[in-house]
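> Generate a structure from the sequence data that follows.
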Amino acid sequence: MQEQFPEWSGKAIRPLSSAGTVNAIFRIGENLAARFPLRLTDASEALAVLEQEVRASAELARVSRFPVPEPVALGKPGAGYPMPWSVQTWLPGTVAADADPSGSDAFAEGLAAFIATLRDADTRGRLFSGGNRGGVLAHHDDWMATCFEESEGLLDVPRLREVWRHFRELPRTGADVMSHGDLIPGNVLVTGGRLSGVLDTGGFGPADPALDLVSAWHLLRRGPRDVLRQALACDDLEWERGKAWAFEQAMGAAWYYAESNPTMSAMGRRTLDRILDSMD
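Alright, predicted model coming up:
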């Protein structure tokens, strides 16, 4: 830090505990945060990813009605750390994983307003890139098969297989819209029971309009969930597809992080419970 950014050398540096799985976070003074990738990969490839995330984060910051981190700098490998890393602005608030705004209508209204703003942003002709969630549900069959196999003894796999057979057949009708892509409790900030900021914005890009509806299942109970749906005027198909993307994400989180990250695993299981309850 001192070698690359001497202007921050007098600021206190504090590691932050987090249930995140991609970056270790360090707070720099009061207004900045450094993000260090946890997975070692080729440094040049990692830099390309960070540069794309910087562009996406800056674009989202220009359209968001709510505070989001803004890119500040990119750090180079050094001082025993072999990867590039990033610095962004720090946002106050408590992550929803700790604050639990699931019963707040006001939080649901803010979340809907955030999603609506992203949907209104210009895609500039861009389409879903083909990576991760947000394209064709059935393209995730192989991953889901792995999830079902790994979840034996942990979850009600026969029932969950039936649910996926329904979800994977849901047709796609809406054109791509701009989406956050990962609206889980660890990426949303809460103050006073209301949405006060959104983190991890580097995945901002075009995707299925239903993708950001995963937040309805990861973050909200039944009443506030209905508030979000009404605010976004979701029809039955879009709502079901949002449920399907949440299901796909939750299935992976439940078993994959069962030992390494209990918070993420618990989120997955809670989301699955909410989805199954809605289908009874």
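> Please make it C-alpha for all contacts and neighbour counts, starting now.
OK.
> and the spatially most central residue of the chain, what is it in contact with?
The chain has D182 as the residue nearest its centroid, 1.9 Å off, counting by CA atoms, centre = their mean. Counting by CA atoms under 8 Å, 6 or more residues apart in numbering, D182 makes contact with 200, 203, 212, 214.
> Make sure it is indeed in a strand.
No - remark: D182 does not belong to a strand; assigned using DSSP: H, G, I helix; E, B strand; the rest coil, it is coil.
> returning to what we had before: among the contacts of D182, who's most crowded?
Using other CA atoms under 10 Å as the neighbour criterion, D212 leads these with 28 neighbours.
> does that one sit in a helix, a strand or a coil?
The three-state label given to D212 by three-state DSSP is helix.
> just the helices in the protein please.
Counting by DSSP state H, the chain has helices at residues 43-63, 96-99, 105-120, 141-150, 157-167, 214-219, 222-232, 236-256, 262-279.
> can you list the ones you listed in CSV and add distance to G78?
As requested, those are exported to CSV (distance: least, CA to CA, whole Å):
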stretch, distance to G78
helix 43-63, 11
helix 96-99, 33
helix 105-120, 36
helix 141-150, 36
helix 157-167, 45
helix 214-219, 37
helix 222-232, 45
helix 236-256, 31
helix 262-279, 31
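> Can you tell me which of those helices is packed in deepest?
helix 214-219 (a mean of 26; mean count of other CA atoms under 10 Å).
> For it, name the packing helices and strands.
Packing partners of helix 214-219 (3 or more CA pairs under 8 Å, 6 or more residues apart in numbering; DSSP states H and E): helix 222-232, helix 236-256, helix 262-279.
> Switch these over to CSV; also include distance to V157.
Shown next, in CSV, are the helices and strands packed on helix 214-219 (distance: least, CA to CA, whole Å):
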stretch, distance to V157
helix 222-232, 24
helix 236-256, 10
helix 262-279, 11
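> mind checking which of those helices is nearest G110?
helix 222-232 (8.6 Å; CA to CA).
> tell me, how many neighbours does R65 end up with?
16.
> so who does H218 touch?
183-185, 246, 267-268, 270-271.
> What of K76?
The contact partners of K76, by CA under 8 Å, 6+ apart, come to 4, 83-85.
> which among the residues you listed end up buried?
Among the contacts of K76, those classed as buried by 16 or more other CA atoms under 10 Å are 83-85.
> Select from these every entry located in strands.
W85 (DSSP state E).
> Using a markdown table, please lay out the buried ones among the contacts of K76 together with distance to V157.
A markdown table is the format used below for the buried ones among the contacts of K76 (distance: CA to CA, whole Å):
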| residue | distance to V157 |
| --- | --- |
| M83 | 39 |
| P84 | 40 |
| W85 | 39 |
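> Just name the closest of the buried ones among the contacts of K76 to V22, please.
Using CA to CA, the buried ones among the contacts of K76 come closest to V22 at W85, 11.7 Å.
> And this one, please, so the two structures can be compared:
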Amino acid sequence: MHADEVDIDAELVQRLVAGQFREWAGLTVTEIPSSGTVNAMYRLGDSLTVRLPRVPGGVDDIGKEATWLPRLAPLLPVEIPVPVALGEPADEYPWRWSVNRWIDGDLPVAGTTSTTLGTELGELVREFRKITLPDAPAAYRGGPLSEQDAGTRSALRQLVGWIDVEAAMAGWDAGLAAAPATGSVWLHADLMPSNLLVQGDRLLAVLDFATAGTGDPACDLIPAWNLLTGPARTAFRAAVDVDEDTWIRGRARALSMALIQLPYYRETNPGIAANAQYVIDQVVADVTGAPA
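Take a look at the predicted model:
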């Protein structure tokens, strides 16, 4: 997926674990199929996972999660992956890596209309906003929406002939025209379907806190367009209880992420590309008034 990506496989993970954590040396290592773009994930035995950065940009996230996940876990209404050990760089692998608890669950499917899931996602976002832990990092993509303008417009130019660029541009411009955030709150900042676990229509867990921190409350509204539709989106909005400007900024943030992802991952990550196309279709339908 990336020019600077390192090679990782199950055999490498087995050697790293055996070399640094002898108590787990005999456990089976199995790759976890994932559309994740920054980290490789492997299951270790029945109750653990191993998380290894693929690219230099993900290296600092390992230490960040080790610091913040234990503090955030008791404040959130669902499970999150708390690290149980940190691996160190080795001759075969250059960066820190983590061992975490395994959490059972299924990935939700984009297009869900479950009002239960919509409400529980909204309640999760509301609980994030209540967090007051000091010295919080800045959330990735959590600053003013205008910071995403150049990248978003560049992606739109690449997608001419592929999507309804005019409608997508209208959705983006509406976000820029909305009143900006008046304060920062704690955010997950990457509530993609691949970072959620469910059982049926109940929310069980939230994964991958590399982007977490404080920023624009609109950042955590993206599930409304990358996962939910119809009654579920309505239930989500009612549960998060945000004003119209924040809602429109949230739609623009979901759109910006999707527009940038689609041309970048179209050939290398079908899962991310498919979800990006879904988001664009949802936002275009919202902007034009067409059926989603």
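> TM between them?
Scored against TM-score structural alignment, normalised by the length of the first structure, the superposed chains reach a TM-score of 0.91; 272 aligned residues with a CA RMSD of 1.9 Å.
> hmm, back to that, relative to A207 of the first structure, which of the helices of the first structure is closest?
Closest to A207 of the first structure of those, according to CA to CA: helix 105-120, at 9.8 Å.
> Tell me how many other residues crowd the aligned partner of P209 of the first structure in the second structure.
Using TM-score structural alignment, the partner of P209 of the first structure in the second structure is P217. Residues lying near P217 of the second structure (other CA under 10 Å) number 26.
> Verify the stated contact: P217 of the second structure with L187.
Yes - between P217 of the second structure and L187 there is a contact under CA atoms under 8 Å: 7.1 Å.
> Touching both of these two, which residues are there?
With CA under 8 Å, 6+ apart as the test, P217 of the second structure and L187 both reach R129.
> could you measure the residue mapped onto I80 of the second structure from the first structure against Q88 of the first structure, distance?
When the first structure is aligned by TM-score structural alignment, the residue opposite I80 of the second structure is V68. Look at V68 of the first structure and Q88 of the first structure: by CA to CA, to the nearest Å, they are 10 Å apart.
> In terms of neighbours, single out the busier of these two.
Each of V68 of the first structure and Q88 has its neighbours counted (other CA under 10 Å); V68 has more, 24 against 21.
> Grab the nearest non-local neighbour of that one.
Spatially, and ignoring its direct neighbours in sequence, V68 of the first structure is nearest to V198 (5.2 Å; CA to CA, 6 or more residues apart in numbering).
> which position in the second structure aligns with that neighbour?
Correspondence of V198 of the first structure to the second structure, assessed by TM-score structural alignment: V206.
> wait, doesn't that match sit right on P77?
No - counting by CA under 8 Å, V206 of the second structure does not reach P77; the two are 9.9 Å apart.
> A138 of the first structure: which of the helices and strands packed on helix 214-219 of the first structure is closest?
Nearest to A138 of the first structure among these is helix 236-256; the distance by CA to CA comes to 10.5 Å.
> The second structure: matching residues for the closest one?
Going by TM-score structural alignment: helix 236-256 of the first structure matches residues 244-264.
> Look up how far A252 of the second structure lies from the closest residue to A178 of the second structure other than its chain neighbours.
Counting by CA to CA, 6+ apart, A178 of the second structure lies nearest to D245, which is 5.0 Å off, once chain neighbours are set aside. D245 of the second structure sits 11 Å away from A252 of the second structure, going by CA to CA.
> Show residues contacting stretch 75-87 of the second structure.
16-17, 20, 65-66, 69-70, 73, 96-103, 124, 127-128, 131, 203-208.
> let's see 7 Å
20, 66, 69-70, 73, 96-101, 124, 127, 204-207 (CA atoms under 7 Å, 6 or more residues apart in numbering).
> and what of stretch 88-108 of the first structure?
31-34, 69-73, 185-191, 193-196, 219-221, 224-225, 227-228.
> What does E65 of the second structure correspond to in the first structure?
Using TM-score structural alignment, E65 of the second structure sits opposite E53 in the first structure.
> I'd assumed G205 was in contact with its match.
No - here E53 of the first structure lies out of contact with G205, judged by CA atoms under 7 Å, at a distance of 10.1 Å.
> In the second structure, what residue corresponds to A138 of the first structure?
So A138 of the first structure corresponds to S146, using TM-score structural alignment.
> Contact partners for that match?
Shown in contact with S146 of the second structure (CA under 7 Å, 6+ apart): L176.
> And for L199 of the first structure?
By CA under 7 Å, 6+ apart, the residues touching L199 of the first structure are 68-69, 187-188.
> Not counting sequence-adjacent ones, nearest residue to it?
N187 (4.7 Å).
> burial count for the one you found?
17.
> Now check the second structure for the residue matching it.
In the second structure, N187 of the first structure lands on N195 (TM-score structural alignment).
> separation between the closest residue to D61 of the second structure other than its chain neighbours and N39 of the second structure?
Leaving aside its chain neighbours, D61 of the second structure sits nearest to A210 (5.2 Å; criterion: CA to CA, 6+ apart). Separation of A210 of the second structure from N39 of the second structure (CA to CA): 10 Å.
> ditto for V109 of the second structure
Plainly put, V109 of the second structure is 21 Å away from N39 of the second structure if you go by CA to CA.
> which residue lines up with E152 of the first structure in the second structure?
By TM-score structural alignment, E152 of the first structure lines up with V160 in the second structure.
> Could you tell me which residues make contact with S98 of the second structure?
If you count contacts by CA under 7 Å, 6+ apart, then S98 of the second structure has 50-52, 62, 83, 85-87 around it.
> again with V54 of the first structure
71, 202.
> swap in the one 5 residues further on?
Applying CA under 7 Å, 6+ apart, one finds that E59 of the first structure lies in contact with no residue.
> same question, Q277 of the second structure
Contacts of Q277 of the second structure (CA under 7 Å, 6+ apart): 258, 262.
> Aligned against the first structure, show me the partner of it.
Here Q277 of the second structure is matched to R269 in the first structure, going by TM-score structural alignment.
> go on, S184 of the second structure?
In the first structure, the residue matched to S184 of the second structure (TM-score structural alignment) is D176.
> I'd like to know how many residues surround its match.
Counted with other CA under 10 Å, D176 of the first structure comes out at 21.
> isn't it right next to P206, touching?
Yes - with contacts counted by CA under 7 Å, D176 of the first structure reaches P206, the gap being 5.5 Å.
> And D120 of the first structure? What does it align with in the second structure?
In the second structure, D120 of the first structure lands on K130 (TM-score structural alignment).
> again with M83 of the first structure
Under the alignment defined by TM-score structural alignment, M83 of the first structure corresponds to W95 in the second structure.
> wait, what's in contact with the match of V198 of the first structure?
Neighbour list for V206 of the second structure: 79-80, 195-197 [criterion: CA under 7 Å, 6+ apart].
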